[in-house]
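Q: give me the fold of what follows.
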Amino acid sequence: MDRLNAALIHGKRLVAADGGADAALAQGLMPEAVIGDFDSLSAKARATLPPESLHQVAEQDSTDFEKVLSRVRAPMLLAVGFLGLRLDHQLAALTALVAHAHQPCLLLGTDDIAFAAPPEIALDLAPGSRLSLYPLAPVTGRSAGLEWPIDGLTFSPSGRIGTSNRVTGPVRLAFDGPGMVVITPPEALDALLAGFSGRPSARAR
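A: Below is the predicted model:
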């Protein structure tokens, strides 16, 4: 629950994906909305939640995470519980990030934060930090502030990937199309939020 507590420091509105409502209620938290097909929402949770907070989406062509991404609009979503569990669920969550990249979202895990790269972003990350680039589609781009620049490279899921790069200074990333997932340590959360908002990070002030 450390990740959830960290998320709630920055975002005060809580939306649960299906059975995530049970986890929230167990922590004494009441989601203002629950979205999903409700195949994992317990009967006890359903009886506890206000009826108007329940938004059931019966179709089975998308995951519960995708159902949330396609129905919630916010400057940024902080998503907890989608990294570090089942590998198939984790891969599906990364795919959903890229498919719904118009909705900025950070997946918060115990060991990583993952997000779909926007066309351009500037990040004030600590020198020496790990920064991995994992393509879910063919994509090219440019970088500054990385030990191994990406300029002139073509990334693809079955070809070149960019894991375990290192930060050498203020990071600038630009991509020519969608499809890149960026992965950082969890300590980068404040810098990522600052980068997406366009404001200076705490490190830069």
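
Q: CA only for contacts and neighbour counts going forward, please
A: Fine.

Q: buried ones in the one helix or strand Ala21 maps to?
A: Using DSSP states H and E, Ala21 sits in helix 20-26. Neighbour-count burial for helix 20-26, with 16 or more other Cα atoms under 10 Å as criterion, is recorded at Gly20, Ala21, Asp22, Ala24.

Q: over to stretch 37-57?
A: Across stretch 37-57, burial judged by 16+ other Cα under 10 Å covers Asp37, Phe38, Leu41, Ala45, Arg46, Leu49, Ser53, Leu54, His55.

Q: wait, which of those residues is closest to Arg71?
A: Nearest to Arg71 among those, counting by Cα to Cα, is His55 at 9.9 Å.

Q: picking up where we left off before, export the buried residues of helix 20-26 to a markdown table and append columns for distance to Val181.
A: Below are the buried residues of helix 20-26 laid out as a markdown table (distance: Cα to Cα, whole Å):
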| residue | distance to Val181 |
| --- | --- |
| Gly20 | 24 |
| Ala21 | 27 |
| Asp22 | 29 |
| Ala24 | 27 |
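
Q: I'd like the structure of this one too, to check against the first:
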Amino acid sequence: MSKLIIDVPEPITLVGGGQGSAADLAETLTMAPHLVAVDGGLSLALEVGTDPLAVIGDMDSVAPGALARIPPERQHRVSEQQTTDFDKALRAVRAPVVVGVGFGGGRVDHQLAAFHTLLVHAERPTILLAEDEIVVLAPPRVTLDCRAGETVSLFPMVAVTGTSRGLEWPIDGLDFHPAQFIGTSNRATGPVEIEMHAPGMLLIVARRHLRPLVAQFSQGGARWPARAG
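A: The predicted structure is shown next:
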């Protein structure tokens, strides 16, 4: 499916059926006010009293009673099984940035698939909430108002290089590769700036950076171009 369903100028929240709380969703909606439910994530959306713009997925894990509360024109069933529901939903929305709630925790294979989707759709800035952290595919340039000693983890999904300022162990001149060299558990010495030369690096930082990162993307922060074809 490549049909664009939701196209808005403000951030979008995607809510999935993984680990996510009503408090997580309510907080996210204060900065990404347009809500799209992804399959079983509809239950959490309705729990907090929200009215999603759309429900997208193969609908194999959504409660029938929950789906009945959504008008048919806002139900978008995609039955193909080559991609995950998260992938289906991300292809169907366009916004300055997407925040994902309910795509972490639970099954490890689901989390890995979500990280893969971040890479596949590098041109669509997307931030995933974890229990205490956020995960985002590092854009061409990102700044973080870190405190000295704060953990800044970098995990390469592909071979990638970059530069940094404000990290205890700078990444300049390092060749990252998932099977050779990674950058988890780095530490900030203060405010951090990271530049990547190509898409492929997961950035994992504390959840307090969510709002500033949403603002960076919303205000035209650097992003990767769409892939040709």
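
Q: TM-score of the superposition?
A: Overlay of the two chains. TM-score (TM-score structural alignment, normalised by the length of the first structure): 0.92; 200 aligned residues with a Cα RMSD of 1.6 Å.

Q: about what we covered before: in the buried residues of stretch 37-57 of the first structure, find the pair that's most separated.
A: Spanning the widest gap among the buried residues of stretch 37-57 of the first structure are Asp37 and Leu49, at 15.4 Å by Cα to Cα.

Q: the first structure: which residue goes with Ala26 of the second structure?
A: Mapped onto the first structure by TM-score structural alignment, Ala26 of the second structure lines up with Asn5.

Q: that match belongs to a strand?
A: No: going by DSSP: H, G, I helix; E, B strand; the rest coil, the assignment for Asn5 of the first structure is helix, not a strand.

Q: show me where the second structure has helices.
A: 22-29, 42-47, 64-67, 85-91, 108-120, 210-218 (DSSP state H).

Q: tell me the most buried of those?
A: Here the criterion is mean neighbour count by mean count of other Cα atoms under 10 Å, and of those the winner is helix 85-91, at a mean of 24.

Q: mean per-residue distance, it versus the first structure.
A: Taken over the aligned residues, the distance from helix 85-91 of the second structure to the first structure averages 0.7 Å (mean Cα distance after the TM-score superposition for the first structure).

Q: what residues in the first structure pair up with that helix?
A: Using TM-score structural alignment, helix 85-91 of the second structure lines up with residues 64-70 of the first structure.

Q: contacts for that stretch, please.
A: Contacts of stretch 64-70 of the first structure with the rest of the structure, by Cα atoms under 8 Å, 6 or more residues apart in numbering, involve Ala17, Asp18, Ile35, Gly36, Asp37, Val57, Ala93, Ala96, His100, Gln103.

Q: okay if I get those as a markdown table plus distance to Phe196 of the first structure?
A: Below are the contacts of stretch 64-70 of the first structure laid out as a markdown table (distance: Cα to Cα, whole Å):
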| residue | distance to Phe196 of the first structure |
| --- | --- |
| Ala17 | 23 |
| Asp18 | 27 |
| Ile35 | 25 |
| Gly36 | 27 |
| Asp37 | 31 |
| Val57 | 30 |
| Ala93 | 20 |
| Ala96 | 19 |
| His100 | 16 |
| Gln103 | 11 |
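
Q: among those, which one sits closest to Gly198 of the first structure?
A: Ranked by distance to Gly198 of the first structure (Cα to Cα), the contacts of stretch 64-70 of the first structure are led by Gln103 at 15.9 Å.

Q: map that closest one onto the second structure.
A: Aligned partner of Gln103 of the first structure by TM-score structural alignment: Arg124.

Q: give me the distance between its match and Thr184 of the second structure.
A: To Thr184 of the second structure, Arg124 of the second structure is 24 Å away according to Cα to Cα, to the nearest Å.

Q: Phe176 of the second structure now?
A: 11 Å.

Q: the two - which one has more neighbours?
A: Under the criterion of other Cα atoms under 10 Å, the comparison of Phe176 of the second structure against Thr184 puts Phe176 first, with 22 against 15.

Q: for the more buried one, give me its contacts.
A: Phe176 of the second structure sits next to Pro156, Val158, Ala159, Val160, Thr161, Ile182, Gly183 when contact means Cα under 8 Å, 6+ apart.

Q: same thing but at 10 Å, please
A: Neighbouring residues of Phe176 of the second structure by Cα atoms under 10 Å, 6 or more residues apart in numbering: 154-162, 182-183, 200-201.

Q: so of the residues you listed, which two are at opposite extremes in space?
A: Greatest spatial distance in the contacts of Phe176 of the second structure: Met157 and Gly162, 13.6 Å, computed using Cα to Cα.

Q: thinking again about what came up before, read off where the helix holding Ala21 of the first structure ends up in the second structure.
A: Using TM-score structural alignment, helix 20-26 of the first structure corresponds to residues 41-47 of the second structure.

Q: now the end-to-end length of stretch 177-187 of the first structure.
A: Taking Cα to Cα, the first and last residues of stretch 177-187 of the first structure lie 27 Å apart.

Q: shared neighbours of Phe176 and Thr184 of the second structure, anything?
A: With contacts taken as Cα under 10 Å, 6+ apart, Phe176 of the second structure and Thr184 have Leu154, Phe155, Pro156 as neighbours in common.

Q: now the strands: where do they sit in the second structure?
A: 6-7, 12-15, 34-38, 54-57, 75-77, 93-94, 98-101, 126-129, 133-137, 141-144, 151-156, 162-167, 183-196, 201-206 (DSSP state E).

Q: the fourth one vs the first structure, mean deviation?
A: Following superposition, strand 54-57 of the second structure is found to deviate from the first structure by 0.6 Å on average (mean Cα distance after the TM-score superposition for the first structure).

Q: that strand packs against which elements?
A: Judged by 3 or more Cα pairs under 10 Å, 6 or more residues apart in numbering; DSSP states H and E, the packing partners of strand 54-57 of the second structure are strand 12-15, strand 34-38, helix 42-47, strand 75-77, helix 85-91.

Q: nice, that's everything, thank you.
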